[in-house]
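**Student:** this is a predicted model, with the sequence first.
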Amino acid sequence: MNLGKNRFVIIIATITAIGGLLFGYDTGVISGAILFIREAFTLSGTAQEIVVSAVLIGAVIGASISGVLADKYGRRIMIILAAIIFGLGAIFTALTPDVYTLIAGRIGVGVAIGMASFIVPLYIAEVAPANIRGALVSLNQLAITVGIVVSYLVNYYFATTGEWRWMLGLAVIPSIILGVGMYFMPPSPRWLYSRGAMDKARSVLERIRMTKNVNDEMKEIRESLICEKECKWGDLLDPVVRPALIVGIGLAIFQQLTGINTVIYYAPTILLFAGLGSAAASILATAGIGVINVLLTIVSILLIDKVGRRPLLLIGLVGMIISLGLLGMAFALPGLSASLGWLAVICLMIYVGSFAIGLGPVFWLMISEIYPLRIRGRAMSIATLANWGFNLLVAITFLSLIQFLGTPGTFWLYSIIGVGAFIFVYALVPETKGKSLEEIEAIWLMGKNPDEIKEKVEK
């Protein structure tokens, strides 16, 4: 990577990725805060699920409207708007007088999360040069995991006093940094071109590439926009692209139904169930789990173009299946009660680490690779909505499942779903390592499995 030539675009991606950090922070902070919110407002299990899941209702709304708004008003403007909503949501939830306004504030924060989940990687992808686009877009996923860890550490700092309002309210600081930082960032050249501002698009592209030689990239932008204009929603049902749509939506669903966000949202609660001392001890152990998430995400980013997508998905799923099975067994065997808390911590670390290697980052990368260009934007928005919808389903049913199936049964259910995910990946998900987007698209259109591409290209 030429740091000198790409210096400005790296700065842009880093500032923009604060949106991912806020995504992670507001996702993870509720895991510790809920331990004290439930006491403050005397919440039942169902009420706790609603407080935790309210942010996901907003996220579904934010993800569903962000594409249209980003196309109309621009990526940069919408990220600034998301930063404002993040900041106002932090203040609103910190000052809430009752659980109902807390839920309303969490829905507002969720709208910002949904917007950030779609627009932040889109903006980074559109300003990044092709040779470092994957690394810079992955920076957003890394920022999400860092945001989760930061939220856990903030939770731990305030755990002894139970100041949940500070836990929620401190998100205003990165919100201000994001909003002010994005004010000085350039609009997406691709968006400018789509609005007819060709000269300004060229000027921005020359600035962020630090060269006047941008003719080829301007041509690529024009061709891709022409291709997208020819797309209709009905094209998503075309038999030749249906396999790609199934793969994307399937990965989106399995990423959530294997239970990852039960850990993100409820890890301290799970560890308290396991008898791990105080709320502070549970939150500290959760922070350790978050660090594992960050480190293994970095490992995945380093390996993904060397080992491939499918191996990381399959290896990660095996780790998730085994760790979930062992976690359920630990809760099921009364003789392990004395050491159950630390067994739960170890199982959750293996589980989160396995997710961070596979389904976590690989899902987001693959949905940007497997779709033909003309339907890529719409197909990715459907996969993103499916992901958020099933995220909501898992979060809002976790405590109820524990009441209905018991703690062991709930984790065994997630483990069984993990087996289904392994079969799905093994049977249907192609390997896209080393294949250009054009090669993948050509094979889908031929009705062939993308794994055959190497053989055909060599011939």
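**Tutor:** Looks like it came in fine. Computed from a predicted model, the values in this text were never measured in an experiment.
**Student:** contacts, neighbours, all on C-alpha from now
**Tutor:** Fine.
**Student:** who touches the closest residue to residue 171 other than its chain neighbours in this structure?
**Tutor:** In this structure, residue 171 finds its nearest non-sequential neighbour in residue 90, 5.7 Å apart by CA to CA, 6 or more residues apart in numbering. By CA atoms under 8 Å, 6 or more residues apart in numbering, the contact set of residue 90 is 105, 109, 168, 169, 170, 171, 172.
**Student:** how distant is the helix or strand in which residue 90 is found from the center of its chain?
**Tutor:** Assigned by DSSP states H and E, residue 90 belongs to helix 75-94. Relative to its parent chain, helix 75-94 has a centroid offset of 18 Å by CA atoms, centre = their mean, to the nearest Å.
**Student:** what does stretch 322-338 give?
**Tutor:** That offset, for stretch 322-338, works out to 29 Å (CA atoms, centre = their mean).
**Student:** repeat for stretch 166-181
**Tutor:** With CA atoms, centre = their mean, you get 19 Å for stretch 166-181.
**Student:** quick revisit: relative to residue 296, how far out is the residue nearest to residue 171?
**Tutor:** Distance, residue 90 to residue 296, by CA to CA, to the nearest Å: 29 Å.
**Student:** wouldn't residue 176 be in contact with residue 81 here?
**Tutor:** No: at 11.2 Å, residue 176 does not count as touching residue 81 under the criterion of CA atoms under 8 Å.
**Student:** give me the element the residue nearest to residue 52 when sequence neighbours are not counted is part of.
**Tutor:** Distances taken as CA to CA, 6+ apart put residue 30 closest to residue 52, at 6.5 Å, once the chain neighbours are dropped. Residue 30 is part of helix 18-40, with elements assigned from DSSP H and E.
**Student:** picking that back up, JSON lines for the contacts of residue 90, including neighbour count and secondary structure?
**Tutor:** Below are those laid out as JSON lines (neighbours: other CA atoms under 10 Å; DSSP: H, G, I helix; E, B strand; the rest coil):
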{"residue": "105", "neighbour count": "27", "secondary structure": "helix"}
{"residue": "109", "neighbour count": "32", "secondary structure": "helix"}
{"residue": "168", "neighbour count": "25", "secondary structure": "helix"}
{"residue": "169", "neighbour count": "19", "secondary structure": "helix"}
{"residue": "170", "neighbour count": "18", "secondary structure": "coil"}
{"residue": "171", "neighbour count": "25", "secondary structure": "coil"}
{"residue": "172", "neighbour count": "20", "secondary structure": "helix"}
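**Student:** ok, second structure coming up, stack it against the first:
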Amino acid sequence: MIEFINQTAKARGTDYSGNYYLSISSLIVAAFPLGGIVGSLLGAYLSNKLGRKKALFVFSVPTLLGSCLMLLSKTIGSYESIIIGRLLIGISCGAYTGIAPMMLSEYSPQKIKGAAGILNQLVIVIAVLLAQVFGLPQLLGNPQNWPILLGLSIVPCLVQLLTLPLCPESPRYLMINKRNPNAAKQALRWLRGVNYPDIEIEIREMETENELSVSTNSSSSLKEMFQLRYLRFALFVAILCHLSQQLSGINAIINYSTILFKSAGLSNANAQYATLGTGCMNLLVTIVSIFLIERFGRRPLHLSGLSGMLVTAILFLVCLLLRHRYSVTVYGALVCVYLFIGFFAIGPGSIPWFIVAELFTQENRDVALAISVLVNWLMQILVVLVYPQLLNSIGDWSFSPFIVLLVIMLALLFKY
């Protein structure tokens, strides 16, 4: 892509110095989380107005447009199409990160809500791993095939468009938001099966929540979210969970893992394969967490994951600082990165996405998700923009701010 940007700039008679490439590449990187910020707000609004299912259909449109723009970017000689494409896909992803966990929570029976919530993160992890595999130079990560790699998001989008019509709308949305008990019962029977023993219990529970919402005239409003103490506290906890996820340094590890491995002393080829290994580790531990979440609970898994990340982050920093003196610390740094990702996957990777749906009732869930997911995407873009500067300015010490932030997040979450 570096060659493509430089050649395109040269053909246009534009100055294609290193600073010019840095500006364009920064825009390409930042476009995705910027879109995510917009999508997080639009997703909450449309999922409340149209329903979860229709909202997912709507956000398939920017995904398709963005994928096509990036796929054709080299053919039409436009790096602007990559920026716009990533912005559009970011909008869709920002919406999906709010709608999908909420939909899974509303679909699932109480006893498996945690496991169902982790499925959202599991699909994300699988997608990241596939992107790492296809991004290898031997496959699509080369000067000839990179547009195909960028356009691969068309595939899951088409799968969604083909399968979503087969799924019902959220029963809770139909019962409480739309006040349509018959449609809610029909959707619940589709999800559980007509012979599911607890179906009437779930229906009565939704009816009770619906009656309470009507009797108290409760509404989904930003003003109410900050006025009522119990909602304010729940929102504070939800935001803390999202802050602890993004300010842990996980995106610095994932986005710049190859650079980090090179700085730890690995060759270019070995650094790429080591990065691929991080995706495998993330996938493996995410699968394991599905079986742990209901047994141990959300809070213990989240706090133990953050604690493990803090310890491994400190050890990783020590290994980086000592690598010139002791060559064995290169392998220590590699192990620390893998453990860091493993601890992330055990709880902090998945729990913030679905915990919001569990902390709030139906009438406040959309607003709470919009705020917490917005915070998540804001922190993502902060890390994406700031970490490269830290890497260039303080080198091996670039991961130290995340250690401080992990300590702060752990202290706050232990307290609350």
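**Tutor:** Alright, I've got the coordinates. This is a predicted model, so every value here is computed, not measured.
**Student:** need the counterpart of residue 370 of structure 1 in structure 2.
**Tutor:** Following TM-score structural alignment, the counterpart assigned to residue 370 of structure 1 within structure 2 is residue 359.
**Student:** from residue 225 of structure 2, how far out is the closest residue to that match other than its chain neighbours?
**Tutor:** Leaving aside its sequence neighbours, residue 359 of structure 2 sits nearest to residue 234 (CA to CA, 6+ apart; 6.3 Å). Distance from residue 234 of structure 2 to residue 225 of structure 2, counting by CA to CA: 9 Å.
**Student:** same check, this time on residue 194 of structure 2
**Tutor:** Going from residue 194 of structure 2 to residue 225 of structure 2 by CA to CA gives 37 Å.
**Student:** got it, and residue 214 of structure 2?
**Tutor:** 18 Å.
**Student:** between the two, which one's more packed in?
**Tutor:** Applying other CA atoms under 10 Å to residue 214 of structure 2 and residue 225 shows that residue 225 carries more neighbours, namely 19 against 13.
**Student:** where does the more buried one land in three-state SS?
**Tutor:** On the three-state scheme (DSSP: H, G, I helix; E, B strand; the rest coil), residue 225 of structure 2 is labelled helix.
**Student:** what lines up with it in structure 1?
**Tutor:** Match for residue 225 of structure 2 (TM-score structural alignment): residue 236.
**Student:** what distance do you get for its match to residue 380 of structure 1?
**Tutor:** From residue 236 of structure 1 over to residue 380 of structure 1 (counting by CA to CA), the distance is 11 Å.
**Student:** for the longest helix anywhere in structure 1, packing partners?
**Tutor:** Determined from DSSP state H, the single longest helix within structure 1 is helix 376-428. Helices and strands touching helix 376-428 of structure 1, by 3 or more CA pairs under 8 Å, 6 or more residues apart in numbering; DSSP states H and E, are helix 45-73, helix 242-257, helix 260-273, helix 309-332.
**Student:** hmm, try it at 6 Å
**Tutor:** With contacts taken as 3 or more CA pairs under 6 Å, 6 or more residues apart in numbering; DSSP states H and E, helix 376-428 of structure 1 sits against helix 45-73, helix 242-257, helix 309-332.
**Student:** so what touches the shortest one?
**Tutor:** Taking CA atoms under 6 Å, 6 or more residues apart in numbering as the criterion, the residues outside helix 242-257 of structure 1 that touch it are 359, 367, 383, 387, 390, 391, 421.
**Student:** please apply the same query to the last one.
**Tutor:** Contacts with helix 309-332 of structure 1, where a contact means CA under 6 Å, 6+ apart, come from 347, 351, 354-355, 357-359, 408, 411-412, 415, 418, 431.
**Student:** most widely separated two among these?
**Tutor:** 408 and 431 (34.5 Å; CA to CA).
**Student:** please report how far whatever residue of structure 1 lines up with residue 241 of structure 2 lies from residue 294 of structure 1.
**Tutor:** Under the alignment by TM-score structural alignment, residue 241 of structure 2 pairs with residue 251 in structure 1. Distance, residue 251 of structure 1 to residue 294 of structure 1, using CA to CA: 21 Å.
**Student:** alignment lookup: the residue nearest to residue 171 of structure 1 to structure 2.
**Tutor:** Under TM-score structural alignment, residue 90 of structure 1 pairs with residue 67 in structure 2.
**Student:** rewinding a little: ok, the contacts of residue 90 of structure 1 vs residue 278 of structure 1, which is closest?
**Tutor:** residue 168 (20.6 Å).
**Student:** structure 2: which residue goes with that closest one?
**Tutor:** Superposed on structure 2 with TM-score structural alignment, residue 168 of structure 1 falls opposite residue 150.
**Student:** and what of residue 192 of structure 1?
**Tutor:** Under TM-score structural alignment, residue 192 of structure 1 pairs with residue 174 in structure 2.
**Student:** isn't that match up against residue 186?
**Tutor:** No: if you go by CA atoms under 6 Å, residue 174 of structure 2 and residue 186 don't touch, sitting 10.0 Å apart.
**Student:** thinking again about what came up before, now distance to residue 160 of structure 1 and neighbour count too, for the contacts of helix 309-332 of structure 1, in JSON lines please.
**Tutor:** Output for the contacts of helix 309-332 of structure 1, formatted as JSON lines (distance: CA to CA, whole Å; neighbours: other CA atoms under 10 Å):
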{"residue": "347", "distance to residue 160 of structure 1": "26", "neighbour count": "22"}
{"residue": "351", "distance to residue 160 of structure 1": "28", "neighbour count": "27"}
{"residue": "354", "distance to residue 160 of structure 1": "31", "neighbour count": "28"}
{"residue": "355", "distance to residue 160 of structure 1": "31", "neighbour count": "28"}
{"residue": "357", "distance to residue 160 of structure 1": "33", "neighbour count": "29"}
{"residue": "358", "distance to residue 160 of structure 1": "35", "neighbour count": "28"}
{"residue": "359", "distance to residue 160 of structure 1": "35", "neighbour count": "28"}
{"residue": "408", "distance to residue 160 of structure 1": "30", "neighbour count": "19"}
{"residue": "411", "distance to residue 160 of structure 1": "30", "neighbour count": "27"}
{"residue": "412", "distance to residue 160 of structure 1": "33", "neighbour count": "21"}
{"residue": "415", "distance to residue 160 of structure 1": "34", "neighbour count": "26"}
{"residue": "418", "distance to residue 160 of structure 1": "37", "neighbour count": "24"}
{"residue": "431", "distance to residue 160 of structure 1": "48", "neighbour count": "19"}
